[in-house]
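Colleague: I'll drop the sequence and a predicted model, then ask my questions.
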Amino acid sequence: MMMGGLFSELTHGDIRFLVETVEPRLVDRLDTVKGDPAIIEGMLEQEVGKLFQRLIFVGEETILTSISPCFLFNILLRQAVSELETQTYTIEHKKGQRIPVFDADEVVQFLGDRTVLNYLAQMLASFTKIESFTMPVRERKGVWRKYRYSDMDIDSLITLCEAVDEESRFAFYKRIADLCLFILGMFPEYVASDLGHSDSGERVRRPLRRLNRTAADYEEEGKRFYQLALGHRNSSVLELNGVFEQLQEKFNLAQKPLNYVSEHFLQFRKQKIFPSLSSG
C-alpha cells in the first residue's frame, strides 16, 4: 500500500474539510489540492492538531456525513502519535488493573511508517459498516452448499475460509486478522477474562475456535492469519507485504494506538461509529 493509496480514496468532503480547517484561502482550488499528495500529507502532518480540534466539537452524525471514515481515523491516529510523542508510557489493562508500559516511543516509531498508519485507518473504516453474505461453496463434485456468514464473526469466517479454494482465501485471512486486531484495539472490554491461566499463572491450553476468546487467543489468531495473508500471492500484488510483516511481528504494539484512540478520543462515540459491534 503506497502513500498515494490513501489520498486517491479521499472524498471531496475530506479535501474540503482539510482545506477549510488548515488553509481556507485554497478552498476554491480543491481539485488542485486533491491532485497533490505532497500538499495533503504536509497539511495532515503539520496541522493535525487543528483538524482534531475541529473534529471534537462535531457530533457523530455530522462527522460521518462530512468526511469519510478513513479520513476520520487517519486524523485520529495521527493525533494519537502527536500526543504519545510527549509521553513515556502506554497503559495496558490486565486482570482489572491499569499497568504502565514504557513503550510510547516504540508506538510512535511504529506509526512513523505511514503505510502502516494508513492501513490501520482503512481497517478501522471497514468496521463502520458490517455486512452478511451468502456464498456458494463446492463441497465435492456436483455438490454445492450455501454458506451465510458475517464479516464480524470470526468463527464463521474461519469455517468459510477452510471451505473455499486457496485463491479465494486471501480476503478471509486478512479480515480475520484485522478483526482480531480491531477487537483488541477498539473494544478490549468485549474480550473475555483470561481464564486460560491456572492459579500459578501457567498457561492452560484452550481451543481457539469459540465465541469467548481471551486476549491471548485473539493475539495468537491475529498473528497467524496475518502470516497466512502475507504468504498469499495477493499480498505482493496489493503491495501489502511490508504492512503484514509489521502487524504480524508487532501485533501487540499495533493494538496500542487503537487503544489510545478508543479510550481518549472515542470513549463515548464508539456506539454510533461502530453500531454493529456496539449493539451486539
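Modeller: Thanks, I have the structure now. Quick caveat: nothing in here was measured; it's all calculated off a predicted structure.
Colleague: for the rest of this, base every contact and every neighbour count on C-alpha atoms.
Modeller: Will do.
Colleague: the chain: strands as residue ranges?
Modeller: Taking DSSP state E to define them, one finds strands in the chain at 90-94, 97-101, 132-140, 143-150.
Colleague: redo the ones you listed as CSV? Include mean neighbour count.
Modeller: Output for those, formatted as CSV (neighbours: other CA atoms under 10 Å):
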stretch, mean neighbour count
strand 90-94, 15
strand 97-101, 11
strand 132-140, 12
strand 143-150, 13
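Colleague: for Glu263, find the nearest of the ones you listed.
Modeller: Ranking the strands of the chain by proximity to Glu263 (CA to CA) places strand 90-94 first, at 10.3 Å.
Colleague: got the contact list for the closest residue to Leu111 other than its chain neighbours?
Modeller: Nearest residue to Leu111, sequence neighbours excluded (CA to CA, 6 or more residues apart in numbering): Leu117, at 5.4 Å. By CA atoms under 8 Å, 6 or more residues apart in numbering, the contact set of Leu117 is Asn74, Leu77, Arg78, Leu111.
Colleague: and here's the other structure:
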Amino acid sequence: MFERVYGDDPVGLIGVSPFFAFLVAVHRAARELAVVRYVAERPGPRQKVPVFDAPQLRDFLDDPMHRLFLAELLASFVRVTSGRYWTRTPHGWRAERYSELDPVRLAQLAEQIPVAYRPGVYRRLGDVSLFLAGVFPDYAQLYAFGPVDTARLLRTAGLSPDEQGGLATAPPIELLEHLGGRWYRQACELAPVRTTQLAVVGQVAERFRDARRILNHVTDRYLTRVGAPWFGPPGS
C-alpha cells in the first residue's frame, strides 16, 4: 500500500484522501522504526544528526491511538482556517485577523474568549505547535518568534515568571515543544468532559518530543517524496 501511495508513480495519490495517505505514512514509520537504531534529528536549519532513540519512538507508535492521533493531526491542517474576530479597545471595536498556523494570534484569541471556549483553542495551539515543529522545523527555526510574541505565548501557557525566564531565549523547537505540551495539558484540565480522544491528547502532552520527532521522520522520509502536496509553507 505504501508503494502505491508514495511510489515513483504520482498517480498513487489520485483518489486517495489526505487522511488515508497520512495513516499509511505513519504506519510505515512504525515498521521502519522497528528495525533501525537511530533517527535523524535537526539541531538547526537544514542540519541533521543521528540520535539513537528509535526504541523510544517505536514505543510511542506501538499504541494504535497514537498513530491515529498523528494521522488526524496532519489531516486537520490540509485546510487551514483563517478569518477575523472583533476586540474592544480604548478607541472602540477593532477587527483582528487570525490563522490556525499563527500561534501568536491564536494565543491572543485564547486570552480574550470566554473560559468555556478555551479548551478547544488550547488544544489547537498544541496542534499548531506540533505541526510546525514536526512538519516545518526549518521554517520554525528560521522565523523564530520575537521577544514580544514569545512573551505572549509564554503568558498564554500560564507559566510563572521564573518558568518564562528560562524559556524566553530557548531555541524555537524547544520552545514549541514546551508550549505545545503545556497547551495540551491545559486543554485536558479545562475540558468539562474527559473523552477518549482527550485522554490521548494528555498522553501526547507527556511525550510531545517523541511525537515531534516522528513527524520529522514522516516528513523527511515520505511526504517530501511526493512534494507534500497537501501543505503550503506556513508563511504563504
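Modeller: Received it, and whenever you're ready, just let me know what you need. Please read these numbers as outputs of a predicted model, since none were measured by experiment.
Colleague: if we can go back for a sec, between the strands of structure 1, which one is closest to Gly13 of structure 1.
Modeller: Gly13 of structure 1 lies closest to strand 132-140 among these, at 28.3 Å (CA to CA).
Colleague: who are the packing partners of that closest one?
Modeller: Strand 132-140 of structure 1 sits against strand 143-150, helix 154-163, with contacts defined as 3 or more CA pairs under 8 Å, 6 or more residues apart in numbering; DSSP states H and E.
Colleague: let me have the ones you listed in JSON lines, extended by distance to Gly96 of structure 1.
Modeller: Formatted as JSON lines, these follow (distance: least, CA to CA, whole Å):
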{"stretch": "strand 143-150", "distance to Gly96 of structure 1": "31"}
{"stretch": "helix 154-163", "distance to Gly96 of structure 1": "25"}
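Colleague: out of these, flag the one nearest Ser278 of structure 1.
Modeller: Using CA to CA, these put strand 143-150 closest to Ser278 of structure 1, at 15.0 Å.
Colleague: helices or strands next to that closest one in the packing?
Modeller: Taking 3+ CA pairs under 8 Å, 6+ apart as the contact cut, strand 143-150 of structure 1 packs with strand 132-140, helix 154-163.
Colleague: relative to strand 132-140, how tilted is it?
Modeller: Interaxial angle, strand 143-150 of structure 1 versus strand 132-140 (axes from the mean of the first three to the mean of the last three CA atoms, to 10 degrees): 150 degrees.
Colleague: give me the contacts around strand 143-150 of structure 1.
Modeller: Outside strand 143-150 of structure 1, the residues touching it (CA under 8 Å, 6+ apart) are 130-139, 156-157, 160.
Colleague: which one of those residues is nearest Ile63 of structure 1?
Modeller: Lowest distance from Ile63 of structure 1 to the contacts of strand 143-150 of structure 1 (CA to CA) belongs to Ile130, with 18.7 Å.
Colleague: what's the match for the residue nearest to Leu111 of structure 1 in structure 2?
Modeller: Aligning on TM-score structural alignment places Leu117 of structure 1 opposite Arg67 in structure 2.
Colleague: next one: its match relative to Arg28 of structure 2, how far apart?
Modeller: Counting by CA to CA, to the nearest Å, the gap from Arg67 of structure 2 to Arg28 of structure 2 is 10 Å.
Colleague: and what of Val121 of structure 2?
Modeller: Val121 of structure 2 sits 31 Å away from Arg28 of structure 2, going by CA to CA.
Colleague: check Arg182 of structure 2 too.
Modeller: Note on Arg182 of structure 2: its distance to Arg28 of structure 2, by CA to CA, is 29 Å.
Colleague: neighbour count for those two, which is higher?
Modeller: Higher neighbour count among Arg182 of structure 2 and Arg28: Arg182, with 24 against 17, using other CA atoms under 10 Å.
Colleague: how about the contacts made by the residue mapped onto that one from structure 1?
Modeller: Residue correspondence to structure 1 (TM-score structural alignment): Arg182 of structure 2 is matched to Arg224. The contact partners of Arg224 of structure 1, by CA under 8 Å, 6+ apart, come to Ala177, Gln248.
Colleague: ok, now how distant is Arg224 of structure 1 from Arg169 of structure 1?
Modeller: Here the criterion is CA to CA. By it, Arg224 of structure 1 lies 14 Å from Arg169 of structure 1.
Colleague: coming back round to it: need the helices and strands packed on strand 143-150 of structure 1 in JSON lines with distance to Glu83 of structure 1, can you?
Modeller: Shown next, in JSON lines, are these (distance: least, CA to CA, whole Å):
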{"stretch": "strand 132-140", "distance to Glu83 of structure 1": "37"}
{"stretch": "helix 154-163", "distance to Glu83 of structure 1": "33"}
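Colleague: between the ones you listed, which one is closest to Ile40 of structure 1.
Modeller: Minimum separation from Ile40 of structure 1 across these (CA to CA) falls at strand 132-140, 34.9 Å.
Colleague: compute the inter-axis angle for that closest one and helix 154-163.
Modeller: Counting by the same axes, to 10 degrees, strand 132-140 of structure 1 lies at 30 degrees to helix 154-163.
Colleague: can you list contacts of strand 132-140 of structure 1?
Modeller: In contact with strand 132-140 of structure 1 (CA under 8 Å, 6+ apart) are residues Trp144, Arg145, Lys146, Tyr147, Arg148, Tyr149, Ser150, Asp151, Ala163, Val164.
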